[in-house]
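Visitor: next come a sequence and a model predicted from it.
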Amino acid sequence: MTREELLAVIRASPDDPGPRLAFAEWLIANGDPRGEWIALHGGGDTDERELTRRALWQAHRVAWRTEDVGAAEIGTGSTLTYADGVLSEVRLEAAELIRLAPMLAHHPIRKLTVFALKGGLDAIAKLPLLETVRDLELGHGLETVSEDALVAVLTCPALANLRHLRFTPHQDVQMVWRALERVPRIATLESFEVSRVRVPVERARWLGGAMPALRALTCDRAMLNDSLLALGEVATFTLDKLSLSDQDGHAGRNPLLGDQALAAALQSPMVRDLTSLSLFACSSSEKTASALPALACAATLESLDLGSNSNPGIVESLADCTFPKLTSLSIRGNLLRDSHLEALARFPTVESFDASKNIITRDGVELALKHLPSLRHLRLANTLLGDQGARALGWSDRASALRSVSLSHSELGGESIEALVEGGRLDQLRGLDLSENELSRPTIKLVADGPFDRMERLNVAGTIRGDDTASLFAHAWLPVADSLQTGNLYERKLALSGAASPHVVKKTRAKPVTEVEARDLDAGGSYEVGETVRHPEHGVGKITKVLPLRLEVKFPKVGTRWVGRTPAEAVPFETTSRYTAKQIILHPTFGAGQVMKVAGDRIEIEFGVVGTKTLVHGAKPKS
């Protein structure tokens, strides 16, 4: 068989892995490395298989994309996505789709997103590539399309296998509802999404009966209060996934959804079997919070998004919830503090957690790592993480299980990056976002030389002035092309064996100091710079500075701390005694200090740790 004939067999049975593996064997027999790449998508995935697969893609992606669509790069906003070794998803402008259609027709395209429509649907309805499309999204430009043209696409014979339909224009295109009434095959749709296309009450009632096979419903800035109530009353379907968002309302522009309607929807029969629930930016409040612990789908829920509700109460209600299968949780943008993360103890199965846009510091990081033993993906963007939080993360024993971390806009500095790199525990990461933190070129160079051998997507946009990071990553990294072409995205360069580039300057972590080697800190002891000591709270650290009244000690987990000293000549402080300048005293609360200034019955004392204090001396004894 020829290459084209084998691809035709894959197109005819896109769900069957057999034809793909037969194609892989044919390519291997003909000396084409793409065969090994396709074969590596089958069977159990291991680190070695993943890295070898990525190395092959790095080495050949330009040639393979050119072979598939005639060009290695496509327009801004466009993407080509491969799944199981074959081209299966495309996102293209209408004109570009029509231009590339003859080449795309050879591939099993499962998901198709078309934008910048500009009236191009008439030609798209005639494209043979639609025969394998299961998921169709029509984006901006839909407002330029006639109702008849939309109906022609949705009823064309080639789309007989359509199961997922999405409308995502930039305007409220009510024509969509009239067109759908003329499309009988919507009765077999399994998922439906509308963005910015308002759902009036009468359309919600129609929707509830017109799509009986529906399992997933997404309404972004589309569903209205009364419409949601009506849908919950008449829906003939039972959903696996419900996603509602009201971002315009959250921003103060004409709210669409209210607390009462949301609470009622959560009690309706259509959500009794949910595995995924998203109430993003829905302004949910007390009634919704009260409904969460009573969800009928509590036993099946796997994903929960309560993000951007600006309401700590909605998260506080989680303390009364039991979701034994929950693996993904987002509570971003809810004015939360560290203490709110104590509720995470109820969800030890969570693998993906997002607490971005909250007042989260080091304590919050430690709580998340403590309560989520299965954590793999952590997002803490737009928080108050800072150096201490980064140290808590970088030196945590649980960090080695993480696969992606987002710390964008989190007040990171040089010490933060040093902890993340030299902690050595984040070497399994595939994704790391450090964007929009003010860092220096040497600090970014530390990242480029760090132990991130498996990194697939590193974001350092907005970290240094001018965003000129390319030269820092040239030796061991490759730029990642994203659909918006923003730049400053990198992936680790891999050899064809799957190993990281041998040219990288690896940063190794210093050998940890053992408890036996460390000396207990003694306020009256004598110390030298570089000496290893043990603190009762902060653990083992190394002395970096020795002063008469204090020691500067660098601890791996909490960073640099001052520790007070008590010189042998220090005299106990009493308010009834008088003191002279330069005299060393020992205060019961503030520790050792030196008298810096005497003014009558007042003395100014500089203490080793707490700073300068003004105290009374020479007072008359109490009778």
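Guide: Sure thing, it's come through.
Visitor: for the rest of this, base every contact and every neighbour count on C-alpha atoms.
Guide: Will do.
Visitor: in the protein, which residue is most central in space?
Guide: Taking Cα atoms, centre = their mean, the centroid of the chain lies closest to R379, which sits 4.4 Å from it.
Visitor: what's the neighbour count on D47?
Guide: 11 (other Cα atoms under 10 Å).
Visitor: typed the wrong thing, it's T2
Guide: T2, neighbours per other Cα under 10 Å, totals 9.
Visitor: below is an additional structure, to be compared with the one above:
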Amino acid sequence: MGTAGALVYCTRRLQASRSGSGLALARGNAIQCKQEARSDARRDSLVAAARNPELEQQIIAAPDDVQAYLVYGDWLQARGDPRGALIAAQHALLDDPESPPLRETERLLIEEHARELGGPTLDVEPAPQMRWQLGFWRALRCGSFGWSAKPWHDEHVQALLEHDSARFVRELAADGLFTGAVLATVGDKHQTLRSLDVALRAGEQFDDDSLAPLRACTRLRRLALFSCDAVTDRGMQVLRALDELEQIDLRNHPLSDAGVACLSAAPLQEVFFNELARGFSSAGMAGLARLPLRKLDLSCGPSIGDEHLRQLAGHATIDDLALPGAGFGEQGARALATLALARLYVPSSAIGDAGVAQLPRCLRSVDLGHCRLSDAACAALACMADLEQLRLDGSAGVTGGGVRQLAALGRLRTLCLGFCELDDQDIEPLGDLESIETLGLAFNNLTEASVDMLARMPRLHTLDLASCALSEDAIDRLARSASLRYVGLYSCPSEAIARAEGVDGWSVYRRDTLELMD
């Protein structure tokens, strides 16, 4: 019995075990499958990889059609190609993903036929990560953010994409010491590639010429490129061919009005740019407003003003808007009031109390960190009955009166009030917020007098008390909380930190303030 036969045998015996033969029989079948498959592994590994262009085109045309893979799998098995057995095994796993015999068969096939199925041997760190789909790699991740002793280079990605298992790859994420030419390695995958995410490091940049191979990738739905500083409007012309593109993130590319025009043919739902070209005008924003956007992130600082936001007024689909550091005020906020926003991310912006009063009441998540707001803003926010996440860090104008108004938000799960100069009496109203799960109170004027109130909050699992004057006794009292799991104690007394690190079930953060909102 060959590898494919062993798989069929294993599957049949698994079905028998379900009908009452018992778990022991299923385990025995897995062992027998392993032995039989290994006995034929040497013979199978000598079989050259079979190819059928006609059947491959059927998969390319309909990459989610399971039947197309099964037909190809039968054809491969008839020719002794172990990939056919892998297709059958992974198809069976779709119906029973937790089956130990099937998982063992899948693992065994890939292990014993590593050359044909598992990919080339590469001297890199970290090793590539693959997600399989019916005998082939659906998604590949190459490299990772951060330093590596054995970083990824262009040739490593090329070797991986040239492997037979990458024949129908749909998602590629790569982060390493690449050059802009790395995009040329995806050229042969233009018929199947749907998502491309590439980050260059060590000062390398994409330029107009390096984007040229993307012109053939007309089925791309997501494109994210890090280090696009040298891409000009000429390079952006390539994007006109990507008429299925739904998400774009061109990090460090200075978006211009002409660049926006290059996006007009795509059904873009998510757009991210962190730089704007000098002279980016309301006409450019109007071009973005004509897209079927759901999420717009222009992390471009004060160059976004009221006139830009007026172009978004009445947009039918935007529900997630990020404009950190933007220079808009009350008039721009009035335009936002016409949107059905669920999330608004505008930290360090010029929105002001009057602008907050104009925001739509349907918001569920609002980041107003370091916007220098006062209790007047809290009064407006208290009218947002659906609010679940709120950041007001760095607003010294917020007092106990403002906190008392926020305590009326019965659905609030995350509240960040760091750097607001609040004292123990100011935060007392928070004890009535039974919905709170995450609370940031870093760098306020708090003492251990607030600890008992915090320990009684029934759902609180994450608490940042950085720079709070806590004693060991205060930690013991805080530990009475039945729900608390993550505690930030940066810049707190060392004795308190040591006591907290001994509390069973706690994770203590002592080197920085906690990141509390998405």
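Guide: All right, it came through fine. Because the structure is a prediction, the values reported are computed rather than measured.
Visitor: the residue nearest to the centre of structure 1 pairs with which position in structure 2?
Guide: Matched to structure 2 by TM-score structural alignment, R379 of structure 1 sits across from G440.
Visitor: that match and Q389 of structure 2, how far apart?
Guide: From G440 of structure 2 over to Q389 of structure 2 the distance is 11 Å, taken as Cα to Cα, to the nearest Å.
Visitor: between those two, which contacts overlap?
Guide: In terms of Cα atoms under 8 Å, 6 or more residues apart in numbering, G440 of structure 2 and Q389 are both contacted by the residues L415.
Visitor: how near is the residue mapped onto E472 of structure 2 from structure 1 to L385 of structure 1?
Guide: Alignment note (TM-score structural alignment): E472 of structure 2 maps to G414 of structure 1. According to Cα to Cα, G414 of structure 1 stands 13 Å off from L385 of structure 1.
Visitor: residue contacts, the residue nearest to the centre of structure 1?
Guide: R379 of structure 1 is in contact with 353-356, 405-407, counting by Cα under 8 Å, 6+ apart.
Visitor: start and end residues in structure 2 for the strand or helix carrying I605 of structure 1, please.
Guide: Using DSSP states H and E, I605 of structure 1 maps to strand 602-607. Counting by TM-score structural alignment, strand 602-607 of structure 1 falls onto no part of structure 2.
Visitor: following that strand, which helix or strand comes up?
Guide: With DSSP H and E, the next secondary element past strand 602-607 of structure 1 is strand 611-616.
Visitor: residues of that next one that come out buried?
Guide: For strand 611-616 of structure 1, burial by neighbour count (16 or more other Cα atoms under 10 Å) applies to 612, 616.
Visitor: thinking again about what came up before, helices or strands up against the strand holding I605 of structure 1?
Guide: Of the remaining helices and strands, those touching strand 602-607 of structure 1 by 3 or more Cα pairs under 8 Å, 6 or more residues apart in numbering; DSSP states H and E are strand 591-599, strand 611-616.
Visitor: to G307 of structure 1, which of those lies closest?
Guide: Proximity of those to G307 of structure 1 was assessed by Cα to Cα; the nearest stretch is strand 611-616, lying at 42.4 Å.
Visitor: how far does the closest one sit from the chain's center?
Guide: 48 Å (Cα atoms, centre = their mean, to the nearest Å).
Visitor: with stretch 29-38 of structure 2 instead?
Guide: With Cα atoms, centre = their mean, you get 39 Å for stretch 29-38 of structure 2.
Visitor: in structure 1, what stretch matches it?
Guide: Residue span in structure 1 matched to stretch 29-38 of structure 2, by TM-score structural alignment: none.
Visitor: isn't the match of E472 of structure 2 up against L439?
Guide: Yes. Using Cα atoms under 8 Å, G414 of structure 1 is in contact with L439, at 6.6 Å.
Visitor: more neighbours, those two?
Guide: Taking neighbours as other Cα under 10 Å, G414 of structure 1 and L439 compare with L439 leading, 21 against 15.
Visitor: the more buried one is in what secondary structure piece?
Guide: Going by DSSP H and E, L439 of structure 1 is not part of any helix or strand.
Visitor: which non-adjacent residue is nearest it?
Guide: Excluding the flanking residues, the one nearest L439 of structure 1 by Cα to Cα, 6 or more residues apart in numbering is T463, at 5.2 Å.
Visitor: checking my notes, that neighbour in a strand, right?
Guide: No. Looking at T463 of structure 1 with DSSP: H, G, I helix; E, B strand; the rest coil, it is coil, so not inside a strand.
Visitor: in contact with it, which residues?
Guide: By Cα under 8 Å, 6+ apart, T463 of structure 1 lies in contact with 434-440.
Visitor: what's the closest of those to A152 of structure 1?
Guide: Among the contacts of T463 of structure 1, S435 lies closest to A152 of structure 1 (Cα to Cα), at 44.7 Å.
Visitor: where along the stretch 351-500 of structure 2 do the strands fall?
Guide: 365-367, 389-391, 414-416, 438-440, 462-464, 486-488 (DSSP state E, counting those that start in this stretch).
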